[in-house]
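>>> how would this look folded up:
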Amino acid sequence: MAAMKASGACRALIRQFEGCRLTAYRCPAGIPTIGIGHTRGVKMTDRCNVQQADLWLTEDLQDAEAAVSSLVKAPLSQGQFDALVSFVFNLGAGAFKQSTLLKRLNAGLPIAAADEFKRWVNSGGVRLQGLVNRRAAEEAMFRAATRVAA
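This is a model prediction of the structure:
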């Protein structure tokens, strides 16, 4: 079976919440970031153009896709996969690997797994409305795809 890839809906969700900034900035967690949520090797003096931001997004999505594909043992629909890729893109594979969301999903409990999205709304111990909104969108995408998959 071919490895799943993030759909256009996944890319759109990530773009919606990450935005596109062509000069480096510190995200709420204090991590130097540029483009569409790109963090690898970023220095605060960095600049990019839209084409570079799109290229980094594609590369970063491949990392998130690989993490979801390797860590999730349960079958996934496209929408479930997309929601999880957005989640991992934002939080990182390490957080996902340790999450109750993943444990419940791999235990065959997708509805219980969906309940876990809303727990991931803090950065540095502070509840951020942007994360509340993003997790709600990811959860909605996951649940809609879960109903279809059931």
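
>>> C-alpha from now on. contacts and neighbour counts both.
OK.

>>> can you map out the strands along this structure?
Using DSSP state E, the strands found in the chain span residues 21-26, 32-35, 122-123, 126-127.

>>> what packs against the longest one?
Just to be clear, that refers to strand 21-26. Where contact means 3 or more CA pairs under 8 Å, 6 or more residues apart in numbering; DSSP states H and E, strand 21-26 is packed against strand 32-35.

>>> same for the strand it packs on, what does it pack against?
By 3+ CA pairs under 8 Å, 6+ apart, strand 32-35 packs against strand 21-26, helix 50-71.

>>> make a markdown table out of these and add distance to G79 and mean neighbour count.
Formatted as a markdown table, the helices and strands packed on strand 32-35 follow (distance: least, CA to CA, whole Å; neighbours: other CA atoms under 10 Å):
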| stretch | distance to G79 | mean neighbour count |
| --- | --- | --- |
| strand 21-26 | 27 | 17 |
| helix 50-71 | 13 | 17 |
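
>>> for the ones you listed, give me JSON lines that also has distance to M4.
Compiled in JSON lines, the helices and strands packed on strand 32-35 are given as follows (distance: least, CA to CA, whole Å):
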{"stretch": "strand 21-26", "distance to M4": "28"}
{"stretch": "helix 50-71", "distance to M4": "7"}
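
>>> which residues touch the residue nearest the centre of the chain?
For the chain, S86 is the residue whose C-alpha lies nearest the centre (CA atoms, centre = their mean; 2.2 Å). S86 makes contact with 10, 13-14, 64, 138, according to CA atoms under 8 Å, 6 or more residues apart in numbering.

>>> before we go on, could you also do this sequence so I can check it against the first one:
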Amino acid sequence: MNRKPIFDAVRGLLGRAFTRDEVARLDAAIDLALDQNVRAATRHSLGERGRALIRKWEGCARKRSDGLLEAYPDPGSKDGRPWTIGWGSTGPDIGPGTIWTQAQCDADFDETVARYAAEVADALGPAPTTQGQFDALVSFHYNTGAIRSATLTRLHRQGQFAMAAKEFAKWIHNDGRAMGGLRKRRDEEAALYLSG
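Predicted coordinates for the structure are as follows:
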């Protein structure tokens, strides 16, 4: 890590050069902050139960007879958007005619789930979080993209876990309609969240 911008900013605030002791103390503080961030990132990684839950509900649908997978429209939305492929992958480059191999689907899943796990860890901050809670929240975020705006995140950060678990049930709509599949997924996420 380039520490020069930090030292320059603090030096500018002080309006003077550092003493050797101040340099050592500032270096130690930066090292401590970096170490805490590494520990937090390590502490928050998606577990096997979370991976299995996401894969169960996202599926790897539309496999062709040649083993390749093709994109399909969202079955719950009025306009078919977003188009999806593999393990629930969406994006501007996915639409009618998009075809991936199973290896592409699996690689995209690993990359996407790592990004979502990092976003959930960041949204939760230092709040105490069990593996089951973290896995459930990553599954929720993978499906909704709403970890930062959901009331359940705020309740979790406040340690109100029973109330947070009840919030999953509010996220069962697509295009204004309650969806049976989303209801079942949210029930499973809430159960995983409460499992510890």
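
>>> among the helices and strands packed on strand 32-35 of the first structure, which is nearest P110 of the first structure?
helix 50-71 (14.5 Å; CA to CA).

>>> the closest one to strand 21-26, inter-axis angle?
60 degrees (axes from the mean of the first three to the mean of the last three CA atoms, to 10 degrees).

>>> what's the burial count for the alignment partner in the second structure of A12 of the first structure?
When the second structure is aligned by TM-score structural alignment, A12 of the first structure is paired with A52. If you count neighbours by other CA atoms under 10 Å, A52 of the second structure ends up with 13.

>>> for the helices and strands packed on strand 32-35 of the first structure, which one sits closest to S123 of the first structure?
Comparing these by CA to CA, strand 21-26 comes nearest, at 12.6 Å.

>>> what sits up against that closest one?
By CA under 8 Å, 6+ apart, strand 21-26 of the first structure touches 32-36, 42-50, 53.

>>> any idea what the residue nearest to the centre of the first structure aligns with in the second structure?
Per TM-score structural alignment, S86 of the first structure is aligned with S139.

>>> next one: S99 of the first structure
Alignment note: S99 of the first structure maps to A150 in the second structure; criterion TM-score structural alignment.

>>> quick revisit: quick one: the match of A12 of the first structure from T130 of the second structure, how far?
17 Å (CA to CA, to the nearest Å).

>>> contacts only, for I111 of the first structure.
143, 146.

>>> on average, how far is stretch 102-113 of the second structure from the matching bit in the first structure?
With mean CA distance after the TM-score superposition for the first structure, stretch 102-113 of the second structure departs from the first structure by a mean of 0.8 Å once superposed.

>>> so which bit of the first structure is that stretch matched to?
Using TM-score structural alignment, stretch 102-113 of the second structure pairs with 50-61 in the first structure.

>>> how about stretch 161-172 of the second structure?
Under TM-score structural alignment, the counterpart of stretch 161-172 of the second structure in the first structure spans residues 110-121.

>>> in the matching stretch, which residues are buried?
Residues 110, 113-114, 116-118, 120-121 are the ones in stretch 110-121 of the first structure that count as buried (16 or more other CA atoms under 10 Å).

>>> please tabulate those residues in TSV, including the columns distance to E18 of the first structure.
Formatted as TSV, those follow (distance: CA to CA, whole Å):
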residue	distance to E18 of the first structure
P110	26
A113	24
A114	22
E116	21
F117	17
K118	18
W120	16
V121	15
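
>>> how far does stretch 128-143 of the first structure sit from the chain's center?
Relative to the mean C-alpha coordinate of its chain, stretch 128-143 of the first structure is positioned 10 Å out (CA atoms, centre = their mean, to the nearest Å).

>>> got it, and stretch 55-74 of the first structure?
Taking CA atoms, centre = their mean, one finds the center of stretch 55-74 of the first structure at 9 Å from the center of the full chain.

>>> stretch 48-63 of the second structure too?
A distance of 15 Å separates the centroid of the chain from that of stretch 48-63 of the second structure, by CA atoms, centre = their mean.
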